[in-house]
Structure formats: C-alpha cells, structure tokens
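Student: okay, sequence plus prediction incoming.
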Amino acid sequence: MTNQLSEQPGANGTAAEPAADARGRVLELRAIRDEVLRGPSEKATEAQRAKGKLTARERIALLLDEGSFQEVGALRRHRASGFGLETRRPYTDGVITGWGTVHGRQVFVYAHDFRIFGGALGEAHAAKIHKIMDMAITAGAPLVSLNDGAGARIQEGVAALAGYGGIFQRNTRASGVIPQISVMLGPCAGGAAYSPALTDFVFMVRETAQMFITGPDVVQAVSGATVTHNGLGGADVHAETSGVAHFAYDDEESCLEEVRFLLSLLPSNNRENPPPAVSEDPPDRRCESLLDVVPADGNRPYDMRAVIEELVDDGEFLEIHERWATNIICALARLDGQVVGVVANQPQSLAGVLDISASEKAARFVQMCDAFNIPIITLLDVPGFLPGVDQEHGGIIRHGAKLLYAYCNATVPRISVVLRKAYGGAYIVMDSQSIGADLTFAWPTNEIAVMGAEGAANVIFRRQIASAEDPDAMRDRMVKEYKAELMHPYYAAERGLVEDVIEPAETREVLIRSLAMLRTKHADLPARKHGNPPQ
C-alpha cells in the first residue's frame, strides 16, 4: 500500500518521493517537522518583523514555560481548491494549536500565523481551533488565544464563516467554566472581533493591534469620516474609550508577561479556587499610613490606589480596565496569599461617583470573580450616581442595575468597608449588607446616609430656611443638626447595618481574619436555567 503521507504535495505543491523503508519514513517525518517549524518563506518572516511583530511560535515561547509546549495538528492542511489555493497548502494552515504550562499549571493556546494566508480563517484552520477549545473545556484549563489574523478566508466562502460560528459557540459554552484570555497582536476585523469580546480578558499591543467591525474604508464610504486604523480600533481607543480592551501595552514581550501574571491569579476552572501563594507580608500588619492617605474631609479627593496598595500583600495588585471608567477601580490582588477581587470607588476621578461606564465595568468584574471563586472586597467612598440628562437618557437605571444584579447574584465571600461617604442608591448598589454582603465594616470617618447633609437639610428644612431672618445661618445649623442625628459614624452600626467601626490601621488584619472565616462559605441560588440580567 502506498504511503499516503509521502505522496502528499509539500508546501510548494510538489509531490515528495515515496519513502523506501521505516528509517526513510522517519527521516521524511523529520524533514516535514523541520518545514513546519521553519514556517513559510524567510521573506514572510522578515515582513512580520518589519511590522514590529513576533512570529506565532515566538509568542507561544514567551507565553508558556520553556520547553512545555505540545503542538496539536501541526500537519493539518486545507483541502480547498480553486482561486490559487490548490497550489498553496502549507502545514498548520495558518494557526498553531496546543498546550503547555504557565508557572507549572496547564494552559491551552492557539496562535494565528499571519505569515500564512495573513492568518485568515478557513475550514481546516477553524477545525484546529475548535478542537483545542474542546480540549481546554474538557481538561478544565485556561485558554489563551494569540490573535493576528485577517478575518475569514474569502476563497473558502461560507465554510470560513461557519468556522467563526463554531468558535463563538465554544466561547459561550466555556464562559464561566474556564478562564478565556484574548491577546490582540495584529488586526482583528469584522465578525472575528466577537470572539475576543466573548472572553474574560482582552489584551492589546499598541500600534500593531486593531479591532473593529467595519474598517476605516467602510466608515469613510458610509459616513464620510476619515480615520486611521489605530484611531478607529487601536489599543488606546479600546482601553480608554470603548472599554473593549482590559489591558494595553507597548510591546509583545511585556504584554505576554502580564498574561502570565494574570494566569497566576486565576483558577484553572470554576471547580477550583485560585492558586494560593506564600506571603511574607504579615497578616496582622497595621496600616498606620492610611490615616494620612484618606482625608477626613469628605470633599477632599485622594488616590484609592494608595489605600489598596497599603492593604494588599506587598502592595502588589493587577488593575483591570485601568484607563476606562476611572471613577471605579477593579483589581486582583492577594491578602495573606489568597487571591481577592477589589472593587473600589476612586475619589480622584469624578469624586468616585457611579455612572454608566463604571457600573458596567464593576458588574462584569464582579461576575468574573463570582464565576471563578474569587472573594470580593468592596471599598466604598461614593457620593451617589452621576446626575445628568446624558446619563438618564443613556440608561443609567438599566446599567446601574447590572452592578446591583451582579452583587446580588454573587455567592463568593463578600466583604465591604465604608471609608468615608456612602450615599443613597449608590451605597446600596456597592454591596451593602442589605443586598447580601457577608460582612460590612466602617471607618470612624464614615457617613452612610440617603444623601449628603447639605442636600438633606435643603429638602427637610427648606421652609424654615426660607423664612429665617438669616437663611445661611439657619442652613448651617440644620446641616449640623442632621449630621449629628443621622450621619454620625455609629448610626449604621447601632442599627446592625455595619458589623463594626474599625480603625483604618486594623483594616488589613480584619479583612484577612474575615476571609479566613468565610473560606468555607457555601451558598446556593434558586433552581433555574439562568437569570435574566438587565442589559
């Protein structure tokens, strides 16, 4: 029987000579493997480097532990004919798939090879991605996609489009089951952009990576607006304006290093807890500097990052969506070696109010933490929701409800700390005890109320103020009276809405003790197919 493999045409379409014996076949296999590892022509590799981009295999080598990569489907080739494809059948078909380890833990990966058909997706290309996604779901291990492709392979028509459908279906099936991370290292246009949007985290590299549904040419044809590729869908646009990208970096090396760091903070799947680490930061360390960081005057801004840095192990945390919706902070960190998610208002930006973008950002983060068994710490200093016609017409009610729904639905340990202000509906939404927070603590500087004292006095005592001989003096007196009666630091604690009023310096120790107690928490939601969250 003729050896079918040896009669297959090579990458250049020519037939290889039949192997004479077993040793010859081994030599033939080695030659094929060498061809696979070399990839396409040196000219294609030089063109890739001229764009400031690494090759697919170089990227995988940076992502995974050295020597851990096991490739799957290296000899796969397309079977399409016509439009010039019959003479171009390179191995891998433009995507490298397989598994390896990151910090010793199993991770699955696929990487588009832009040097082959511009990384465009065809039937065989898609089948390889489908297989590695199925393997990741079955094995219960994270999936990382290194994206650098030109979209659907036009020569293969609808088969290519169906390939994308299979990817989207698997993205959705894996959601909340295994961590999915998309790393954008080149162009991603059209329907292909939806796969990264379905994953848990999106990384982008400046200048080389873009994401958009319709490119600059289409935008100009339809609207007349002229825009560059980066101006339309570059890393900074998606990191600051659209919120599509969680992280943006200047180069591929630092980007992939941060992907490795993120993976060290995530469990392999939803049945496991995040991996613990040995911490040399004492759990009972007092945080005396917090008194200097947070002003007692509720109208004075400060950087909430300094508070988080003081509380968490070694001051190290990974901020998610750092440059989008900056009035709220979402971060992953460790307390006594255990991974926690931190949601905190940022008084340095818009006074820390909640608005549409902040609500969406925090809601998605809370859902991610809950899906992957990460306890949530909420640090409150919130004056309320951002007022305005744009916010109301933009659906702040609907978007704010997303955050409310996410917290109410979360079953992981949840601890809240009120640092200063916690007013109105924003106080309730930011994981108050009334919506299910397991423990709530407050600093002596806390003010928990329906609204600020000035606004409350103007509503409650408006007639007395209006009829007074000195309205300003009357207003000041009513404000002081309201604060004394309803906004003193122990008002909420007296009514059981706060477990304790603690010294700021004790916060780290209190959080660590509380998390240790809640580690065995078990909570069930009512039986249902799924909820219907506000959209």
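Tutor: Looks like it came in fine. Numbers count the residues shown, from 1 in each chain.
Student: contacts, neighbours, all on C-alpha from now
Tutor: Noted.
Student: what about the strands in the stretch 351-500 of the chain?
Tutor: 376-382, 414-423, 439-442, 447-449, 500-501 (DSSP state E, counting those that start in this stretch).
Student: which one, of these, ends up nearest to Ile465?
Tutor: Among these, the nearest to Ile465 by Cα to Cα is strand 447-449 (21.2 Å).
Student: ok so, going back, and the strands of the stretch 351-500 of the chain: which comes nearest Asp524?
Tutor: So among the strands of the stretch 351-500 of the chain, strand 414-423 is nearest, using Cα to Cα, at 14.7 Å.
Student: then this one, side by side with the first:
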Amino acid sequence: MAGTGDWQETLGELARRRDHSRAMGGDERLAKHHGKGKLDARGRIDHLLDKGSFREFGSLVGGDIAADGIVAGAGLIDGRPVMVGAEDFTTLAGSIGPGGNAKRYRLAELALSDRIPLVMLLEGAGFRPSGEHYGRTPTDLLAQARCSGKVPTVSGLFGPSAGHGALVAPVCDWTIMTSQGAIFTAGPPVVKESTGEDISKEQLGGPDVALSSGVIHNLGSDDAAVLDDIRRYLSYFPSSAWSYPASRGADETTGPRSTPELLEIVPRGNRRVYDMRAVLDAVFDSPDWFEVQPKFGPAIICALAHLGGHPVAVVANQPRVLAGSIDADAADKAAHFITVADSFHLPIVFLADNPGMLPGSRSEKSGVLRSGARMFAAQTTATTIKLHVTLRKAYGFGSMVMSLLGFDNQSATYAYPGATMGAMSAAALSRASHAAEDVEARLRQAEVDASFRSAGHLGFDDLIHPEETRDALLDGLSRGIHRRQAAAEPVARTTITP
C-alpha cells in the first residue's frame, strides 16, 4: 500500500520550484528595489488585497525565470473577488516573455468570464527581446480590450513602464501612478538610438508629463498610497456591468439635509469666482469624495461620490479655471468619465456653471469642437440615471454637453432662480451685434429673467432654492433608482465617438 513517502520526492520538487518563484529576482535585487522606498510585486499584491486572500496561478511559468516576471492570481478587495497581476521588476526588469504573456491573457480572460474587476500593477520593460515573433500566441491586450465596459479595469504604475506593457495603462478605465513612475512608448535608450534625443525617463514620461497629457489619471505619493486609492476607486463600482453599484448602509451622513452654506459658496453674480469643490462638499454625503484626473482638463471636475448612500459620478464645471469654460482637455476627460460611469450604471450628477465652450484660436487649434462633440455624444447616449442642476449659467453648446436640455432623458433637471442661459451671454451678444446701450440693458434683463421663463415652459423640472440642492437631487436619485427592476446588463453602444 502506498504511503506519504511515495510523494516526498515529487512534493519536494514542487516546493523547490515554488520557493524559486517566490524569491523573485533574489535577495540582492529585492534589497535594491526596497531601498528605493518601493514594495516588490508580491508586497504590492499583499497590500492591495484582503489579508490572506491571494491565490496565485502560473507560479511555475518561466522555469528559471521566476514566475516569468509577473505574479498573477485572484484575491479579495473588501470581500469582493478581483483578478490581479503584478509585474516583477526584480526579474529581468519585469519584461514580458511568452509565458508571462499567457498569464496576462489568462488574467483578463478570467476577469471577463467570472465578471470581476481586473487590476494590473505595472513596472516593466515591455516585451523581452528574443529575436523572434511570438507568432499566433494570443496577446493580453486583446483579452483586456474585451473586458472594456464589461468589468472595471484599473492599473497602478510604480516605476518605468515601456512598450507593450505600458499600453495596459491607457486601455484601462482608470490609471494611477506613483511619483517614481514613468510611462512611454519606448525608453530613453531607444529614443536616443532612434531619434538622437537625449532625455531622462522623467522628462520623457514622468508624472508631470503623464498627468498633464492625460495618459495617467491620478497620482499617489508612494506604493501604499496608490494601492489604497485603487481599493477606494473600486469601492464605488459594481463587480461588473451585470450588476449595480452597492449602496452604503444608512447613517447620519446619508439622509436629507438643507444646504444653506451654498448661499455663501455660490455668488449671485456670474462674474465672481468660487470653488466648485466646496459645492461638492456641501451636497454629497461626506466631503471625502474621490476626484478623478484632477491635473488634466481642470475646468471640469470629475469625481466619484455618495448621495444618500448610493455611489454616483459627478461632472461639474469649475469656475476657478477659465471661468468654467470647457476646453478640449476638460471635454475629453469628461467624455471618458461619463462613458465609464454609464458602463457600470453609476448615476451621473451634472453641476453646470459655464459660459460655454472655450473660444479663441488656441482652443480651436486644440480641436475643442471635436472634443465637445465627444462629450456631448457620451452624455446624451448615456443610459444611466442623470441629474442636472444649473447653478448660475450655462451657455450654448456648453449647456448641452452638461445635460441641461429638459428632454435629454434626465431623471431630474433643476436650476437656481436667476440662472442665465441661451446661445451666448448678453455681454457677448451685445459685442457681436454692436447693440446700442439701451438694447444691451434689455438683453441683460432678459438674461436675468431667463430661468423664470424657462421654468414657465418646463425647461427645467423646477427652479430650486440653493438650500434645497441636496434634497432635490436626493429625491430625484431615489426615484430614479426604482428603474432597476430588471437584472443589470452591459450597455450596448452604437454611437461612433467623434
């Protein structure tokens, strides 16, 4: 009869190979990595996931190359399953070989089939030079692209990321990097060889470049901060497009309340500046809402928040930047954010206060009309619950991209009394038409009366007192939530994005 001794040699070999994989690049390389204030690949996974929940696959892939440069598996974040892959920079600079590519493909494949989020932790040199093409080996990016709009996909960037590996980040819904991160099509040595340009990795794709270009959404101070923000970001989302976002339990922050502070925050005059962030602090359940991409297109604030305990997406004009005018970067940011929110059934709250799309030669050269059309297409085809408030003004196409129109499938649309709207402001119209002084005065008075006239024709559901802002939105959301009487399904998209 066979005994445990028959297994000893085989299990010993398994243990040896596992130990080799878990050793990653070895003690010396790990010490050098930790000396830079970084967590290693396995340390990042341990910090990200609920304690003890990680189950690895493909640990023996790569043979002598530990885990073939990427640690992959499944675990829990706040009790919910996710797939996670972490590039191991201590093993051949986290480069991608055939085995690692297969693991990356498998991660995305399982995320989609099991309908759970995909998290990629990046720090690698792209495909490993081999002198040959991988032939018909499935590429991970194909599988990742199939996840788009079906399961949340996020990436964290912890060091230099180049080539194929770097493409993982912009294909994700949301990306965040540390201050030591850098992302580029090709690193400085390749750039020097190809173009003769001598440039550092920070100048080529460091945080300043990646955030200002919009390639990366958010910045964290270090590895731990980035991993904590990934957990926080995912907390607003359902596991997949086949489910709805989970609401928080009721507490003292989730119920109705008056917002009298908005009378002090929002000036009555259109020419006075205020910070829209203070409005978000007053309206939503607590002031710890999460801003997405704050350094790119800052004329629009995109944020994740809770209203009545329900996760919502917020798109708000920022009067402190360009007087709230919408430029190309702000419109592009908002278009992407709206599409992601709609894909995962997050209600969208629009807070409008803008003088329109940003005019001028620089704005036109940046393609502001194309970007504005992109934002309009995203918001008007969004199928999720939409709520709108015009605080002071919304002119021209700037009103349409902010979902002002009363027949644009909103669950609720409101404005403050005296809010001004139209094709353009009275001042702009007066200058454009060379109006006489008495005509200009009448135009300005008509502008002030516009909200009352619009409300008289149901241009809004109602004009509201600023003190009623939170409660009006909360009532609209509570009613809109009742449309969820059937199982959630992925959004079918037929619009060709401009």
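Tutor: All right, it came through fine. Remember, predicted model here, so these are calculated numbers, not experimental data.
Student: using a markdown table, please lay out the strands of the stretch 351-500 of the first structure together with mean neighbour count and distance to Tyr407 of the first structure.
Tutor: Shown next, in a markdown table, are the strands of the stretch 351-500 of the first structure (neighbours: other Cα atoms under 10 Å; distance: least, Cα to Cα, whole Å):
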| stretch | mean neighbour count | distance to Tyr407 of the first structure |
| --- | --- | --- |
| strand 376-382 | 26 | 9 |
| strand 414-423 | 24 | 9 |
| strand 439-442 | 24 | 14 |
| strand 447-449 | 26 | 19 |
| strand 500-501 | 18 | 21 |
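Student: adding distance to Gly215 of the first structure, write those strands out as a markdown table.
Tutor: A markdown table is the format used below for the strands of the stretch 351-500 of the first structure (distance: least, Cα to Cα, whole Å):
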| stretch | distance to Gly215 of the first structure |
| --- | --- |
| strand 376-382 | 39 |
| strand 414-423 | 43 |
| strand 439-442 | 48 |
| strand 447-449 | 49 |
| strand 500-501 | 55 |
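Student: nearest to Ala193 of the first structure, out of these?
Tutor: If we rank those by Cα to Cα, the stretch that ends up nearest is strand 376-382, at 29.9 Å.
Student: for the residue most central in space within the first structure, give me its contacts.
Tutor: Centroid check for the first structure by Cα atoms, centre = their mean gives Phe201 as the closest residue, at 3.4 Å. Shown in contact with Phe201 of the first structure (Cα atoms under 8 Å, 6 or more residues apart in numbering): Gln180, Ile181, Ser182, Ala245, His246.
Student: so what corresponds to it in the second structure?
Tutor: Matched to the second structure by TM-score structural alignment, Phe201 of the first structure sits across from Trp174.
Student: can you pull the contacts of Ile45 of the second structure?
Tutor: Phe54, Val84, Ala86.
Student: ok, those residues vs Ala488 of the second structure, which is closest?
Tutor: For the contacts of Ile45 of the second structure, the nearest to Ala488 of the second structure is Val84 (24.5 Å; Cα to Cα).
Student: that closest one maps to what in the first structure?
Tutor: Using TM-score structural alignment, Val84 of the second structure lines up with Val109 in the first structure.
Student: just to be sure, that match is in a helix?
Tutor: No. Counting by DSSP: H, G, I helix; E, B strand; the rest coil, Val109 of the first structure is not found in a helix; it is strand.
Student: so the alignment partner in the first structure of Lys150 of the second structure: helix, strand or coil?
Tutor: With TM-score structural alignment as the criterion, Lys150 of the second structure lines up with Val177 in the first structure. Secondary structure assignment for Val177 of the first structure (three-state DSSP): coil.
Student: quick check: Val177 of the first structure touching Ala136?
Tutor: No. With contacts counted by Cα atoms under 8 Å, Val177 of the first structure stays clear of Ala136, the gap being 10.1 Å.
Student: neighbour count winner among these two?
Tutor: Ala136 (26 against 18; other Cα atoms under 10 Å).
Student: mind listing what the more buried one touches?
Tutor: Ala136 of the first structure neighbours (Cα under 8 Å, 6+ apart): Val107, Phe108, Pro142, Leu143, Ile178.
Student: the third one corresponds to which position in the second structure?
Tutor: Across the two structures, Pro142 of the first structure finds its equivalent in Pro117 of the second structure, going by TM-score structural alignment.
Student: how about its match, what does it touch?
Tutor: Pro81, Val82, Met83, Ala111, Val151, Pro152, Thr153, Val154, Ser239, Ser240.
Student: secondary structure class for Gly135 of the second structure?
Tutor: Applying three-state DSSP: Gly135 of the second structure is coil.
Student: distance of it from Ala450 of the second structure?
Tutor: 64 Å (Cα to Cα, to the nearest Å).
Student: next: Gly159 of the second structure.
Tutor: 53 Å.
Student: residue in the second structure matching Lys483 of the first structure?
Tutor: Aligned partner of Lys483 of the first structure by TM-score structural alignment: Arg444.
Student: now that match, nearest residue through space, not along the chain?
Tutor: Ala426 (5.4 Å; Cα to Cα, 6 or more residues apart in numbering).
Student: cool, and Val84 of the second structure?
Tutor: Val119 (4.7 Å).
Student: looks to me like the one you found is in a strand.
Tutor: Yes. Assigned with three-state DSSP, Val119 of the second structure falls within a strand.
Student: what about it, neighbour count?
Tutor: So Val119 of the second structure, with other Cα under 10 Å, has 27 neighbours.
Student: distance of it from Val439 of the second structure?
Tutor: 59 Å.
Student: again, but for Trp7 of the second structure
Tutor: Where Val439 of the second structure is concerned, Trp7 of the second structure sits at a distance of 96 Å (Cα to Cα).
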